[in-house]
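Colleague: model the following, please.
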Amino acid sequence: MNMIPGMRITTEGELEVIELEGGSILDSMYQAINCELVQMIGLDCGVDAIFDEEGKYNGAQLNCRATQTVRGLGFQFFPGDSLSGSVIFLGHTAKGETVGLTEKQRKLITVAAG
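Modeller: Purely as a prediction, here's the structure:
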């Protein structure tokens, strides 16, 4: 079984290390953030922030720590915009393939999360 290491910031603001099943990565994403439709923000550091696309509309809790983290990694939100629900972070290759986070990427996320 191919496991992909990543990180998650829960709605309670807890930063944790997770592993997703690589064989069914999309299903693993749905389970990790408890949603039916994911959205992805590709960041310049080779990291993707993955979240519930419908989170703001279905009543998911505002995730201030995840919003701060994504900003800290260089993403610029529209004024007043933010992330809701749990957010997971995984790596991506130059070809757009989802991969596990490197140690350097985990450190970047941890620093950005404060």
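Colleague: CA atoms for contacts and neighbours, from now on please.
Modeller: OK.
Colleague: only the buried residues of the lengthiest helix in the chain, if you could.
Modeller: Across the chain, the longest stretch assigned as helix under DSSP state H is helix 103-113. With burial defined by 16 or more other C-alpha atoms under 10 Å, the residues of helix 103-113 counted as buried are Q105, R106, L108, I109, A112, A113.
Colleague: one more, for comparison:
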Amino acid sequence: MTTSIRSVHINPTETITTRNLNPDSIAAAIGCSMFDVVGLTDSIDLFVDDEGLINGSPLNLPATVLAHLLGSRTVIFGTAIAVSVNDGGETIGLTDHQLARIQTGLAQKPDHLTIQKLVESLSPFPTIVSMLRNI
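Modeller: Sure, this is the predicted structure:
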């Protein structure tokens, strides 16, 4: 029996949505053949396109900001899927607390320290750095 899990689908150019997702279809939901997992605080994982930078996917600023807010200084290209992970490393659905943490992180202006980290990580993108310095 296939179970669906609660996830957050973060598209770089469209809306951010909460979806029930089959864990076996994460790569298809991202739109890639190879994915990577970015571990964040609070047992949240971001599944991302492993080849997003080299295949021309757009910068995913919302997912990049979220990653920086939750402990990973990574830059994300293409679609990202946020899910939870249990102690055994199994992908599971987001809890209410995790979902609220993601929604809050995506909805609020990043704090000064997070902006500084983003400026460093996004230094190859001067237009975005300029924008970050002005918020």
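Colleague: V37 of the second structure maps to what in the first structure?
Modeller: Applying TM-score structural alignment, one finds that V37 of the second structure aligns to M40 in the first structure.
Colleague: I meant to write A28 of the second structure there.
Modeller: So A28 of the second structure corresponds to Q31, using TM-score structural alignment.
Colleague: residues near its match, how many?
Modeller: 12 (other C-alpha atoms under 10 Å).
Colleague: those helices in the first structure, which residues are they?
Modeller: 25-33, 64-72, 103-113.
Colleague: now the residue nearest to M3 of the first structure when sequence neighbours are not counted: how far from G100 of the first structure?
Modeller: Among residues not flanking M3 of the first structure along the chain, E21 sits closest, at 4.7 Å (C-alpha to C-alpha, 6 or more residues apart in numbering). Noted for E21 of the first structure: a distance of 11 Å to G100 of the first structure, by C-alpha to C-alpha, to the nearest Å.
Colleague: now swap in G74 of the first structure and tell me
Modeller: 20 Å.
Colleague: so which of these two has more stuff around it?
Modeller: Set G74 of the first structure next to G100 and count neighbours by other C-alpha under 10 Å: G100 wins out with 21 against 12.
Colleague: what's the counterpart of that one in the second structure?
Modeller: Checking TM-score structural alignment: G100 of the first structure goes with G93.
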